[in-house]
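Visitor: no sequence for this one, just the structure:
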């Protein structure tokens, strides 16, 4: 039989043709960079990976090798990395998915590539494992690997970016999980590494899958207003172009439009409409550096030229040229009044600054003969992360939250009495500064002098402050300190010190409780200690020990009277239910009834949220209180029940990141008989009868029951919150539209409690 007649050959040759075309495109990307020419090594890595993944398909039906090829192209073209990273990207799934070992990779491609592939294999399946208990450990591995070779996390981010670009082929529940953990951790990580364009794309793709209607609405509005923006930019650019050309500069000037996710976030946080977002676009001026002229001076010369043409807004100058951000970002930002009477933000950067802004620390390699110098801001940040890992929070979710504190923070610069500069997140306090200096200084801190003035530990610092920390040998961390700190390092240190102190106190209390039991001729076994703890309302024995030592709980002389109750009596059952405590061993032995079987859920189809005879097949989450019509998802709790959250709920984001296997996509059924709580926030001009008009529209026009109405008027304006019972989101939207037509009302929208 000829090749042409063999079944599948045409299909295979088409696949092979596509694979070869992608590989050629990768080589072209590499040859267009200024890295050393190691085409043979990259070709060898591709041929090896292609053979290892031969015959394997992705869920989309494409050959699997196209995924490593796409990741390698992102690493090369969008991050600016060289042959070591490209080869590692091509090989990143080989050890996990095939029979080959890290040793095989080392033998063929050397120890450095093998080390990076090993790091990527160890954190396979994303930062989070399927089990929550493994999650903190996986993340710890990731961060420790980062300190070995930053390329591991850069390739991991590239891997996640390609997965997000091809997310459409997965089931909705899986989409929510991946989008959730992307927004929760990968986007902030990309931001901290200075990968601005990748961070923006990760956010937008997550937003697109989590809130498709809102995403489509914003994209439509951006398309509809594009012509007006072009016109605005044209008017603005003409005199600036003329001036910069007369200065003999080589430059490009372009308009940058805010991302859909950024616009939505601002609409949500500020409670405003699309038309009320005034910084949708900014102007970026990127100039070519001139030999012998300092880049910083060139930035200020362009600044001077622009402010000769347009009136500046002094409170909006941001000098990231003199003092770059911790992720390496450098630029000079200013805001001026444009010719059409609108404020326009301008970002001035050199070509080098622009590369670093778009490609992050990877771009440093383009401007250095060797790898990035060790003493960079990034290494300092990684050192901070490693410090947190020394005393990690055992709770996986809290641990991730602590780490995340350091990812998205804007910075302030604070001086020691000697004039040394310390970089801290915005909102950092005097106590944060003390812990930034040294753990012992933080633990012994009693106060601070800011600009020679005595302030408490909770005093928030500002850029330029000079801070002197006051300490005392007798000082120890106090429980309220956890509310005084904002940095991840300080929170971890305070938490560790408090837990250690609490354990020591509980140990002393344990001796007292055991002695009291022995005096009452009771065997101090775990069962008796648990019963005693339950009697006093403590879910754990350790809480009872702590309370006894602190004198908050006083044990009676006759302990036998308390403990003669059987563990299965009504009182103990009630306490256990209230405190959420599991059964004791004795109770387990006495219960003969079969445990209830947990319901099974089909994750391939949306879970329909039904309401029949006032019985729901779901539970509403108290944190965000979704109502029918909200973008929602389901979380299967420990009891097997479906708890419904809004997709944008911060708690839901944590659940998606950590318990992806328990997430369900959901659909609301008709809920015309049931009512749900919702709260509206109303603002406007105070006038006679405004309150009665609002009440009349809600109660009479829509037949909606108002539960609570709080309105406060001051200096001619009012604002208030109205809590009501509605059927669904449509009710809310109709009420908002009707209320907004009242002359005295300036804004109305739904808010949380």
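Guide: Yep, it's here. Note that the coordinates shown come from a computational prediction; the quantities given were computed from them, not determined experimentally.

Visitor: C-alpha only now, for contacts and for neighbours.
Guide: OK.

Visitor: ok, and what's touching stretch 502-521?
Guide: Residues outside stretch 502-521 that contact it (CA atoms under 8 Å, 6 or more residues apart in numbering) are 523-524, 542-550, 555, 557-560.

Visitor: Tell me which entries of those lie within helices.
Guide: Under the assignment DSSP state H, the contacts of stretch 502-521 contribute 542, 543, 544, 545, 546, 547, 548, 549, 559, 560 to helices.

Visitor: would you turn those into TSV with distance to residue 456 and neighbour count?
Guide: Below are the ones in helices among the contacts of stretch 502-521 laid out as TSV (distance: CA to CA, whole Å; neighbours: other CA atoms under 10 Å):
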residue	distance to residue 456	neighbour count
542	32	20
543	31	18
544	33	26
545	32	26
546	29	21
547	29	17
548	32	20
549	30	19
559	45	17
560	49	13
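
Visitor: try this one next to it:
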């Protein structure tokens, strides 16, 4: 652990104008506040914030950030308040500490909800000041370094997964690859211990066997560069175990089949020299097609700049080469933190585009699962570049479609998308974009996001926007349904109920918005009698009120509560059948059996996965029965229905001849089991030649 004077000396070396007394006070403050608290390792708790502050000095961060690192756990884990931090160290430090502080008293019902709320506050904080993210990443990195001291395997796995899903991608997004790689490796050790050990052991073996080979390749590349009169350094580097494992999973190959375990890095003095080196390398060795990327001309979204190429070395050996300048190399290791400039006022863009996307997702995500899923999508690492017809560049994850591109340009354009041209050709909206595609989005003011877009969009921003639009439309449907139900309810009261009574009812129900009242009515949150009691207190004593009996026997899971539906007249589904819904705007959901032919013609509707409620009872099934033309046949089948307590709702004579009569009839049954018993009984009697269900 860094001693007090060591930490202060580190800061003063690169920031001689820093307030030494303030730094000393912050160190003493965190030691006193954490007092006798211990970490899982047995070390004093204050050793953790001190080490986090040390990581910030490695990045040569400003005074406020160092103090924030020292104090970042005091509000969460001690009796310290944000107000106290502000009084002693200023409002800027207080704001940063508050941003880093996790919400420790969230009353949530699931781990996802707690994680989502922490992430929600965190994203809002980093949108205001990116230093919050830098401290948080250092905090997580040090916690991962000491993760093995936590006894609970489940807790270790949860922290490792959160690191892999959220914090490592965040580090990558701001170009802090050293942080990203170490966090991924430490999380990989916890989540896939066997795979990690196997790859690590194999790398050690390769290191011994191929050590001379790596040196020879580096020397050959260095020779070519020197002969070109270029000043540059060449070094071989080994890909880290998690990166190897991920590529093995993506390519479905074994480690022995991977040809790019070792890579070579060439660092030059200038950008111009990068291209000179590239020319020397490609003239000497053949380039592998499809493995060249110029991130200098087109940087990654996090600012990463470098040239990547793969060449064929001796005996057809594939060798990966990265070429960058010294400035680019510094940027690639420490990303946004590498050029921090608070003293000069030259701050990096804290409102980077990807952060703005995350904030938009934050505002449109409906619940914890939405937020976590969509932010993970937004931080997806593998990217492509696509262009608008005017040449504007947009970065997207691999697998992105024109819909994702439209939302990347602007949310309003995404919402109104009706078609797309890629490289001048009309393509389906689910088409996967390739690197360098030019995308022209066709829009219509009458268009709305479609539910089936969720089946193929790849970005969190697009997914969040589509879901938000669908929720808003569903809410509109619920409001309209609620108004209809409200009208039916008050119609049973003999006196007219006006707006004044409705306003009073909303006060009694503690609902401020009339549309919310209608949603609650439609979704069953407010019972009919409770609504009338709010409208007309004491209504139950009114002798003129006749309250209708409501049939609540049928319930269907998968529908928005209270949303209107109709059972398909074509297939007559009954409880027990596998069912699916077709939803069209301003129409009730049509419920059909899963094998109904109508579904093939339902391409203009959204499909909704449905199932019957546990206690659903009663629906109409349709039968086709052929009986022998002899006296008493019809009475025989009527007796079967009576015995099984099934009502005949409709009976139609289809055809008749000298031998047989055919009938089509609608039969009210409890469920599929009840119906099948009746069908079996019909087929067993001599009077019936054939009995089938019609659907």
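Guide: Now that the structure is in, tell me what you want to look at. Just so it is clear, the model here is predicted, and its values are computed rather than measured.

Visitor: Return the member of the contacts of stretch 502-521 of structure 1 nearest to residue 253 of structure 1.
Guide: If you rank the contacts of stretch 502-521 of structure 1 by distance to residue 253 of structure 1 using CA to CA, residue 543 comes first, at 63.6 Å.

Visitor: separation between that closest one and residue 587 of structure 1?
Guide: 22 Å (CA to CA, to the nearest Å).

Visitor: now residue 365 of structure 1
Guide: With CA to CA as the criterion, residue 365 of structure 1 and residue 587 of structure 1 are 65 Å apart.

Visitor: and the two? which has more neighbours close in?
Guide: More crowded of residue 365 of structure 1 and residue 587, by other CA atoms under 10 Å: residue 365, with 18 against 15.

Visitor: residue in structure 2 matching the more buried one?
Guide: Aligned by TM-score structural alignment, residue 365 of structure 1 pairs with residue 340 of structure 2.

Visitor: now for residue 476 of structure 2: what does it line up with in structure 1?
Guide: Match for residue 476 of structure 2 (TM-score structural alignment): residue 504.

Visitor: For its match, give its distance to residue 550 of structure 1.
Guide: Residue 504 of structure 1 is 12 Å from residue 550 of structure 1, by CA to CA.

Visitor: and for stretch 438-449 of structure 1, what span of structure 2 is it aligned with?
Guide: Counting by TM-score structural alignment, stretch 438-449 of structure 1 corresponds to residues 410-421.

Visitor: Any buried residues in the matching stretch, and which?
Guide: By neighbour count on 16 or more other CA atoms under 10 Å, the buried set for stretch 410-421 of structure 2 is 411, 413, 414, 415, 416, 417, 418, 419, 420, 421.

Visitor: Show me what residue 249 of structure 2 aligns to in structure 1.
Guide: Using TM-score structural alignment, residue 249 of structure 2 sits opposite residue 268 in structure 1.

Visitor: what's the helix or strand for its match?
Guide: Here residue 268 of structure 1 sits within helix 260-270, counting by DSSP states H and E.

Visitor: Following element in sequence after that helix, please.
Guide: Assigned by DSSP H and E, the successor of helix 260-270 of structure 1 is strand 281-287.

Visitor: elements contacting that following strand?
Guide: The helices and strands touching strand 281-287 of structure 1, judged by 3 or more CA pairs under 8 Å, 6 or more residues apart in numbering; DSSP states H and E, are strand 251-257, strand 343-350, helix 351-359.

Visitor: Distance check, the most centrally placed residue in structure 1 against residue 389 of structure 1.
Guide: The centroid of structure 1 falls nearest to residue 184 when counting by CA atoms, centre = their mean (2.9 Å). Distance of residue 184 of structure 1 to residue 389 of structure 1, computed by CA to CA: 19 Å.

Visitor: what ranges do the helices span in the stretch 301-450 of structure 2?
Guide: Taking DSSP state H, counting those that start in this stretch as the test, the helices found in the stretch 301-450 of structure 2 are 326-334, 353-364, 368-378, 402-409, 411-415.

Visitor: could I get the ones in helices among the contacts of stretch 502-521 of structure 1 as JSON lines with distance to residue 720 of structure 1?
Guide: As requested, these are exported to JSON lines (distance: CA to CA, whole Å):
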{"residue": "542", "distance to residue 720 of structure 1": "45"}
{"residue": "543", "distance to residue 720 of structure 1": "42"}
{"residue": "544", "distance to residue 720 of structure 1": "44"}
{"residue": "545", "distance to residue 720 of structure 1": "47"}
{"residue": "546", "distance to residue 720 of structure 1": "44"}
{"residue": "547", "distance to residue 720 of structure 1": "43"}
{"residue": "548", "distance to residue 720 of structure 1": "46"}
{"residue": "549", "distance to residue 720 of structure 1": "47"}
{"residue": "559", "distance to residue 720 of structure 1": "54"}
{"residue": "560", "distance to residue 720 of structure 1": "57"}
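
Visitor: list the contacts for the closest residue to residue 274 of structure 1 other than its chain neighbours?
Guide: In this structure, residue 274 of structure 1 finds its nearest non-sequential neighbour in residue 267, 6.7 Å apart by CA to CA, 6 or more residues apart in numbering. By CA under 8 Å, 6+ apart, the contact list for residue 267 of structure 1 reads 273, 274, 277.
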